[in-house]
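> I'll drop the sequence and a predicted model, then ask my questions.
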Amino acid sequence: MRLRISLRSVAKSLSTTTHHSNGVVSSSPVQDLTSFLQDAFPGTVVLTGAGVSTDSSIPDYRGKHGTYTLNPDYKPVFYQAFVSSDEARHRYWARSFLGFPLAMRAEPNPTHYAISALQSSPSSPSSPATCAPLPEAVSGSVPGSGSVISDTKPFVKTLITQNVDGLHQKAGSKDVIELHGTLHKVKCLSCGHEEDRTQFQHTLAALNPEWNALVENQSSASLYSRMNADGDVELKSPEQQDQDRKSHAPVSAASLDYRTFQYPPCACCGTGVYKPNVVFFGENIPPETKERAAEAIMGSNGLLVCGTSLATYSAFRLVKQARDVGVPVAIVNIGPCRGDSLATLRCDSSSSELMAAVVDRLGMGPVEGQIKRNPRRLNVVGS
């Protein structure tokens, strides 16, 4: 399903929504978030989560249609299991093989393009948004702040994302810190050799022709319905698969036994195991990534949080750090958020609609991108 945004109607609907921040009620989120960016100019850092990519048909974990919401029995592959268990690796790569093509076909939505526009100079021709002349409040002094906004500096310099899908970069964002890594690379756990994930997909396809044939014949809608935020697809447990075989159920990608899925050793050292270059559950964030994110917060004048419940401590810690050093925090998220009590501005809104309206209000829109949502089923348990 594709939706086109009418900025006029979005701004009108958002302006009547009530938003809470530390007990303070705001009835004008577009205006208030615009003012937040102007007051923090030019030093806002943006922190995004899975909720930003749901409008690109990549699901989240904890939202209304998230994996944990629809399937409370969902079991992710933990880091220790991946590195120590051959079966866990068979399971992971089978799921990843099915989901990776879907993740690669995903396109940036208005939130991705809005953030990219904010990372470009307001008058820069390279901005993905179609630029209009700057309003007086943007090109001159910020009302009530005493600061002057230049049209040669961007509103946002650094983007920190928990997402691994690469959609921010696809929309044109620069200076991106990928807190939890990227799906686009695999890395050998023994020698550190890296390989492009797309090339690795071709290797997996050659090793698993039966799986590849089913993927090519199965509809994208069927696979999308079982897709997770990290680009893998849920599979039935071996017990469920045995039951399917006994009942002569039709063969599908969901019912193949992941224990039969083959994965290659490292092409460089010949013995090492490839792992996706993402931070697994139970795995530590690389120290250099953690340090870069902390430095970005320390050098900021404002932190804008979009599309995350901040359930992971790696993200929540950055919000707490910002408040500890007096950096104001704006949170845009549908539903409760772990950092609500730390927010100076809280908007319970769709980031696509709100961010598009804010960029338009700043004279830098309209932004590109469409909202695309696919239904999810996730009736597969124990995978």
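Cool, the structure landed. Residues are numbered from 1 along each chain as shown.

> rest of the way, CA atoms for contacts and neighbours
OK.

> Show me where the stretch 151-300 of the chain has its strands.
Taking DSSP state E, counting those that start in this stretch, the strands of the stretch 151-300 of the chain run over residues 156-161, 176-178, 181-188, 194-196, 274-278.

> Touching, Arg89 and Phe82? I think so.
Yes: between Arg89 and Phe82 a contact is recorded at 5.4 Å, counting by C-alpha atoms under 8 Å.

> Counting neighbours, go ahead and name the busier of those two.
Under the neighbour definition other C-alpha atoms under 10 Å, Arg89 and Phe82 were set side by side, and Arg89 has more, 23 against 18.

> secondary structure class for that one?
Classification of Arg89 using DSSP: H, G, I helix; E, B strand; the rest coil returns helix.

> Return the most buried member of the strands of the stretch 151-300 of the chain.
strand 156-161 (a mean of 24; mean count of other C-alpha atoms under 10 Å).

> doesn't Pro154 make contact with Gln38?
No: with contact defined as C-alpha under 8 Å, Gln38 and Pro154 do not form a contacting pair (10.7 Å).

> more crowded one of the two?
For Gln38 versus Pro154, the count of surrounding residues by other C-alpha under 10 Å is larger for Gln38: 24 against 21.

> What helices and strands are in contact with the helix or strand the more buried one falls within?
Taking DSSP states H and E as the criterion, Gln38 maps to helix 29-40. Helix 29-40 sits against helix 7-14, strand 302-306, strand 345-347, helix 351-361, with contacts defined as 3 or more C-alpha pairs under 8 Å, 6 or more residues apart in numbering; DSSP states H and E.

> rerun that using 10 Å as the cut-off
helix 7-14, strand 44-48, helix 136-139, strand 302-306, strand 329-332, strand 345-347, helix 351-361 (3 or more C-alpha pairs under 10 Å, 6 or more residues apart in numbering; DSSP states H and E).

> which ones are touching Ser300?
Counting by C-alpha atoms under 10 Å, 6 or more residues apart in numbering, Ser300 touches 40-46, 156-158, 322, 327-328.

> Contact partners for the nearest residue to Thr260 once chain neighbours are set aside?
Closest residue to Thr260 apart from its sequence neighbours, by C-alpha to C-alpha, 6 or more residues apart in numbering: His90 at 7.5 Å. Counting by C-alpha under 10 Å, 6+ apart, His90 makes contact with Phe82, Ser96, Asp257, Tyr258, Arg259, Thr260, Phe261, Gln262, Tyr263.

> next, the one to line up against it:
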Amino acid sequence: MTLSTALPRPAAGSLEDVVDLLRGRRLAVLTGAGISTDSGIPDYRGPDSPPRTPMTFQQFVGDEAFRRHYWARNHVGWRHMHRTEPNAGHRALAELEARGVVNGVITQNVDLLHEEAGSRTVIDLHGRYDRVVCLRCGTVRPRAEVAERLEALNPGFVESVGAVADIEIAPDADAVIESTADFRIASCWAPDPDGGAGECGGMLKPDIVYFGENVPKERVERAFALVDDAQALLVAGSSLTVMSGRRFVVHASRTGKPVVIVNQGPTRGDALATLTLDAGTTPTLTALARRL
């Protein structure tokens, strides 16, 4: 089933309905790219989003040209992610957690804006943009360290493609640029895991779950536990297109917990929702912070 053939939204309600349903309940929250659009990070699937084809895990590990293109774009785009700030919707969820209304956030985003807003229990389902992992030795490094290595390998590259503010940024810290053929990618410089005298030389990958890659089992189990510990599930800013997020809606519905979906446009979870609200996340979450 695609979004265009999704079931109607028979549970569509108003903000008043949402408040009435959620008041007095402890909430688990699932967020998607839609909550970060007001922070300047575009949504992959929002009503006004241009078409995008994200790189798959298989493309990244199996084709050097794809990998080079990704790292070149990411080398530009991650700077934009680093300077984005939480919006009022992120801060509203942090406030609700501080008051005990929200028991935690499961986010499909990699932008860390929930943590920056003050949320303390956050499960970064799809990883974090600020870390890089070696697929050979498993070493995890801050993205800033890899940026220094990439800058040394590609002096002046960022300047050659223009100011970051003039380049389209995608939700995974990617950036749309055209010429990446001459970009040099970095390999892991940790000690050789086989005991040799040289460097590991393994393939570096952003610590982000790509399309075609599984979310780590331990992370999924923690997210299910968060939902189980709550009395209702609130979805904010996700079209629930991919199963990695939609599974929590399915689980909550099957276990009899109310599910409220706040999103601009239809979602793949609407048929399972107790209520849906076609609205922006920032005004809705700030209103809930005042009234719950």
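Sure, I can see it. Note that the structure is a prediction, hence the values are computed from the model and not measured.

> Got a TM-score for the pair?
In this superposition the chains share a TM-score of 0.90, using TM-score structural alignment, normalised by the length of the second structure; 277 aligned residues with a C-alpha RMSD of 1.6 Å.

> that older thread, and of the helices and strands packed on helix 29-40 of the first structure, who's closest to His184 of the first structure?
strand 44-48 (18.3 Å; C-alpha to C-alpha).

> quick one: buried residues of stretch 90-99 of the second structure?
Across stretch 90-99 of the second structure, burial judged by 16 or more other C-alpha atoms under 10 Å covers His90, Arg91, Ala92, Leu93, Ala94, Glu95, Leu96, Glu97.

> Among those residues, give me the pair with the biggest separation.
His90 and Glu97 (10.9 Å).

> hey, what's in contact with both of the two?
Counting by C-alpha under 10 Å, 6+ apart, the shared contacts of His90 of the second structure and Glu97 are Gly118, Ser119.

> circling back to that earlier point, of the helices and strands packed on helix 29-40 of the first structure, which approaches His202 of the first structure most closely?
Checking these against His202 of the first structure by C-alpha to C-alpha gives strand 44-48 as the closest, at 30.6 Å.

> State the span of the second structure onto which that closest one is aligned.
Aligning strand 44-48 of the first structure against the second structure (TM-score structural alignment) gives residues 27-31.

> do the same with stretch 337-350 of the first structure
With TM-score structural alignment as the criterion, stretch 337-350 of the first structure aligns to 267-280.

> quick one: terminal-to-terminal distance for that stretch?
End-to-end distance of stretch 267-280 of the second structure (C-alpha to C-alpha, to the nearest Å): 14 Å.

> So what's the gap between it and the chain middle?
Put simply, stretch 267-280 of the second structure sits 19 Å off its chain's centre (C-alpha atoms, centre = their mean, to the nearest Å).

> check contacts around the residue of the first structure most remote from its centre.
The centre of the first structure is farthest from one residue, Lys246, which by C-alpha atoms, centre = their mean lies 39.6 Å away. For Lys246 of the first structure, the contacting residues are Gln240, by C-alpha under 10 Å, 6+ apart.

> I'd like the distance between it and Glu239 of the first structure.
11 Å.

> Same check on Val332 of the first structure?
For Val332 of the first structure, the distance to Glu239 of the first structure - C-alpha to C-alpha - is 42 Å.

> Which one's more surrounded, those two?
In this view Val332 of the first structure and Glu239 are compared by other C-alpha under 10 Å, and Val332 has more residues nearby, 28 against 10.

> so what's the more buried one up against?
19, 29, 33, 48, 51-52, 304-309, 343, 345-351, 354-355.

> Average offset of the match of strand 44-48 of the first structure relative to the first structure?
Compared with the first structure after fitting, stretch 27-31 of the second structure deviates on average by 0.3 Å (mean C-alpha distance after the TM-score superposition for the first structure).

> which position in the first structure aligns with Gly138 of the second structure?
So, by TM-score structural alignment, Gly138 of the second structure is matched to Gly192.

> How about Tyr70 of the second structure?
Match for Tyr70 of the second structure (TM-score structural alignment): Tyr92.

> With Thr255 of the second structure instead?
So Thr255 of the second structure corresponds to Val325, using TM-score structural alignment.

> now Pro171 of the second structure
In the first structure, Pro171 of the second structure lands on Ala229 (TM-score structural alignment).

> What is the burial count for that match?
22.

> didn't it look like it was pressed against Ser56?
No: using C-alpha atoms under 10 Å, Ala229 of the first structure is not in contact with Ser56; the gap is 11.1 Å.

> Could you check how far the counterpart of Arg83 of the second structure in the first structure is from Ser56 of the first structure?
Residue correspondence to the first structure (TM-score structural alignment): Arg83 of the second structure is matched to Arg105. Shown here: Arg105 of the first structure relative to Ser56 of the first structure, a distance of 10 Å by C-alpha to C-alpha.

> Between the two, which is the more surrounded one?
Using other C-alpha under 10 Å as the criterion, Arg105 of the first structure and Ser56 rank with Ser56 on top: 25 against 9.
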